[in-house]
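*Asks:* need a structure here:
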Amino acid sequence: MFCYQCEQTAGCSGCTGAAGVCGKNAKISNLQDELTGALIGLARASDGNQPGPAAHKAMIEGLFVTVTNVNFSEDALRDQIEAVHRQKAALIPQCSDCGSPCIRNDDYDMNLLWNADEDIRSLKSLILFGLRGMAAYAYHALALGYSDDTVNQFFYKGLFAVGEDWTMEQLLPVVMETGEVNLKCMELLDKANTCAYGTPAPTTVSLAVEPGPFIIISGHDLKDLERLLIQTEGKGLSIYTHSEMLPAHAYPQLKKYAHLKGNFGTAWQNQQKEFDGVPAPILFTTNCLMPPKKSYQDRVFTTEVVAYPQLTHIGEGKDFTPVIEKALELGGYAQTQQFTGINGGSQVTTGFGHGTILAAADQVISAVKSGDIRHFFLVGGCDGARPGRNYYTDFVKKTPSDSVVLTLACGKYRFNDLDLGAIGGLPRIMDMGQCNDAYGAVKVALALADAFECGVNDLPLTLVLSWFEQKAVCILLTLLSLGIKNIYLGPTLPAFISPNVLSYLVDNFQIRKTSSPEEDLARILG
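*Replies:* The predicted structure is shown next:
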């Protein structure tokens, strides 16, 4: 196998051999490559044809299942490959009777990509991994009935470029366009979430677990959480969110359920320790699944595109009865268990989406003009297990008292239980939501720039990002497509960025690798 799409990749260069650091074995990795090659074949077949909703669904699902920590099932991946081949055959039925081996619509051999010139491989990887991240956002929007033709068509265009023998000059515009289209995709998801569940409002969430049977739900899919809340209402069960599901507590149409109680645990990489011994089932709705230990494997359930051998999968019927029955069987804790965050806090606050922050725009602008707020930091992104991520905890702790820390995604678990006080009538740490909510951060930045009649790069705003998987890649590309500069990125730089491509990003966007909190803060604040 060869895989270098996530931050934890072996030796910061690539996972090879029998298994990857994420836990997928060589068979799974090669099947994911085979699926990606089939998707490129579908993209080729779309050239001159008009793929419909069924092809779009196969494209989006096929890309999403190859995101890190989503799918570890050989059967599920083979089914997905067959689904993609069916859609390709429907687009070009004449090819089945054609005796001319033009290979125009053949599946792509991913070895051609992995063995390409390093700069070509780097740019194509940026496109491919960006598309995988964008597909996750499109998938969630589609689950709520929202789709966009520009977004759908670009999946074909982007993958077509990956399969072509193009130069760096031809690929660079596609890299930037990936970021541009992802902004549209994130805006679509934002609309889908708020139309379905209302505008998030600041909400304090307990980290305690009450006595009695309960279910932990992880991932990002708000629709699955809603389904679970409906099916468990009145059954004497409590529901606790985990990791990226935490911001669900801020949505009015979800928080109205009294049995949505609190949040369990911290970020995804701690699950093998935190889930061990918990007397409750865990439902995974999207990515962030780690191979479960045998000690709690019988309590883990998957749904949607998530799959793992020997785990019970809840199919399209969305009947969560097996999860409910397991919760009632296990019974939960006999007494209240008070858990804490990484820094010892007993509660966290979420719900500072763009709707809330922009509603207080006058208050924020006044605080900036009066000097009460000197600087804004967006400290967000994916968390992970690699040493050095305590940088983000230390960075936030060391930010000056006249600064605001905006955050989103699971990287916030490094510091979201800290109490840094308030400034200008607002808390100094404001959680804007999931990684899926990155559009909100962009919208706030653009609104502030408009209010101060300047460019985003002229604002007293610094982005300090942690990356792990492919959604972080497409968000970075979106920021670059907007011309945002001086981004601090860590804890390591992506293995798929070649020296020449890195030089291009540094020269044109002044991207910096994080160093130490003290050095970076001194540079930022002058």
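
*Asks:* use CA for all of it now, contacts and neighbours both
*Replies:* Fine.

*Asks:* centre of the chain versus the helix or strand encompassing F377, how much separation?
*Replies:* According to DSSP states H and E, F377 maps onto strand 375-381. Counting by C-alpha atoms, centre = their mean, to the nearest Å, strand 375-381 is centred 17 Å from the centre of its parent chain.

*Asks:* tell me the spacing between E304 and G351.
*Replies:* Distance, E304 to G351, by C-alpha to C-alpha, to the nearest Å: 25 Å.

*Asks:* tell me which of these two has more neighbours.
*Replies:* G351 (24 against 20; other C-alpha atoms under 10 Å).

*Asks:* quick one: Y333 and P279 touch, right?
*Replies:* Yes. With contact defined as C-alpha atoms under 8 Å, Y333 reaches P279; the gap is 6.7 Å.

*Asks:* the more surrounded of the two?
*Replies:* Each of Y333 and P279 has its neighbours counted (other C-alpha under 10 Å); P279 has more, 21 against 16.

*Asks:* so who does that one touch?
*Replies:* Contact partners of P279, counting by C-alpha atoms under 8 Å, 6 or more residues apart in numbering, are P213, A327, L330, G331, G332, Y333.

*Asks:* hmm, 10 Å instead?
*Replies:* Residues near P279 by C-alpha atoms under 10 Å, 6 or more residues apart in numbering: 212-215, 296, 299, 326-333.

*Asks:* and R299, by the same measure?
*Replies:* Neighbour list for R299: 215, 275-276, 278-283, 292, 311-312, 323, 326-327, 330 [criterion: C-alpha under 10 Å, 6+ apart].

*Asks:* another for comparison:
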Amino acid sequence: MLPAHGYPGLKKYAHLVGHFGGAWYRQKVDFAAFPGAIAVTTNCVLDPLTAYKNNIFTINETGLSGVSHIAADASGHKDFGPIIRRAMQLPGYSVEDVARAPAKRDVTVGFGHNAVLSVAPAVIEAIQTGKLEHIFLVGGCDGSEPQRKYYSKLYQHMPQSTMVLTLGCGKFRIFDQDFGTLPGTDLPRLLDMGQCNDAYSALVVATELAKVFKTDVNSLPLSLDLSWFEQKAVAVLLTLLHLGVRNIRLGPRLPAFLTPEAVGVLVERFNLMPANVADPATDMKNMMACK
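*Replies:* Sure thing, here's the model as predicted:
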């Protein structure tokens, strides 16, 4: 439910109180441990385990064999009664469960371009005074491959004078780190912009900063290090390339569906490069040098 907290239309409900679980690939562990009903709304859903198959419902375009689907009627109305009834049948968390739970962590979300641009003067001043030396964009899809630990390790090397924008489930690789605030300012060092398709917000922010500094996006102290797994992240990459954004790192490896000739074109025209999963410290050093 993490992205929901960034939408005023959902945030207004008092019973939207938190978030459970991590990236999509962990769902067979997370859903099996969750003692409640589950409504699935997006394509990042896996065939369920028997342990929770009777507790899961699909909505909209999602669907799974043997799983109850909540379809809209002729007027577009959806009856969520079956989900509510199943939730009431299940035990939920006991007092003992809550006592054994790990300490809660707070993460501030909802930094769409309107929110970020509302504090643009503070960001600009931080850049001009040297308090903010570099901005990183972490976007795209997470996955279970060991190489994706690169992203967690990479941001352990972030200097305190830097800020990171996150979007997509790749954010979960760094959400266990306490980034705090930018020294000498009240600006948080981690700004979560939402889901993969919220790359638009990141582009708006970058474009507006470029206007202020009378330059282009590629000349800003900004580095993009994207993770990909499927079509949404590839669509984000194609959008960035269409807009002429260069020097993008893509991991944990370049897509296998790209021919050597296609890779050559992308490297030559856009300086697209694979993430250096074996040496994240070197990647961080190069990005700080705008390479």
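
*Asks:* alignment lookup: G355 of structure 1 to structure 2.
*Replies:* Aligned by TM-score structural alignment, G355 of structure 1 pairs with N114 of structure 2.

*Asks:* about what we covered before: against structure 2, where does the strand holding F377 of structure 1 fall?
*Replies:* Aligned by TM-score structural alignment, strand 375-381 of structure 1 falls on residues 134-140 of structure 2.

*Asks:* mean deviation of that stretch from structure 1?
*Replies:* In the superposition with structure 1, the average deviation recorded for stretch 134-140 of structure 2 is 0.8 Å (mean C-alpha distance after the TM-score superposition for structure 1).

*Asks:* in structure 1, which helix is the longest?
*Replies:* helix 168-197 (DSSP state H).

*Asks:* and after it, which helix or strand comes next?
*Replies:* strand 203-206.

*Asks:* so what does that next one touch, helix or strand wise?
*Replies:* strand 260-264, strand 347-350 (3 or more C-alpha pairs under 10 Å, 6 or more residues apart in numbering; DSSP states H and E).

*Asks:* the last one vs structure 2, average offset?
*Replies:* After superposition onto structure 2, the mean distance of strand 347-350 of structure 1 to its aligned counterpart is 1.8 Å, using mean C-alpha distance after the TM-score superposition for structure 1.

*Asks:* contact partners for L465 of structure 1?
*Replies:* 377-382, 392, 407-408, 411, 472, 476, 487-491, 513-514 are the contacts of L465 of structure 1 under C-alpha under 10 Å, 6+ apart.

*Asks:* ditto for V405 of structure 1
*Replies:* V405 of structure 1 makes contacts with 375-380, 396, 399, 420, 427-431, 461-463, as judged by C-alpha under 10 Å, 6+ apart.

*Asks:* on that earlier part again, shared with structure 2, which of the contacts of R299 of structure 1?
*Replies:* Of the contacts of R299 of structure 1, the ones still in contact in structure 2 (both residues aligned by TM-score structural alignment, their matches' C-alpha atoms under 10 Å) are 275-276, 278-283, 292, 311-312, 323, 326-327, 330.

*Asks:* show me which of those are buried.
*Replies:* Buried members of those, counted by 16 or more other C-alpha atoms under 10 Å: 275, 278-283, 292, 312, 323, 326-327, 330.

*Asks:* so can I have a markdown table of those showing distance to S346 of structure 1 and secondary structure?
*Replies:* A markdown table is the format used below for these (distance: C-alpha to C-alpha, whole Å; DSSP: H, G, I helix; E, B strand; the rest coil):
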| residue | distance to S346 of structure 1 | secondary structure |
| --- | --- | --- |
| F275 | 18 | coil |
| V278 | 18 | coil |
| P279 | 21 | coil |
| A280 | 21 | coil |
| P281 | 23 | coil |
| I282 | 21 | strand |
| L283 | 23 | strand |
| P292 | 26 | coil |
| T312 | 32 | strand |
| V323 | 27 | helix |
| K326 | 27 | helix |
| A327 | 24 | helix |
| L330 | 25 | helix |
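
*Asks:* what residue of structure 1 matches up with K28 of structure 2?
*Replies:* With TM-score structural alignment as the criterion, K28 of structure 2 matches Q272.

*Asks:* what of D79 of structure 2?
*Replies:* D79 of structure 2 maps onto D319 in structure 1, with residues paired by TM-score structural alignment.
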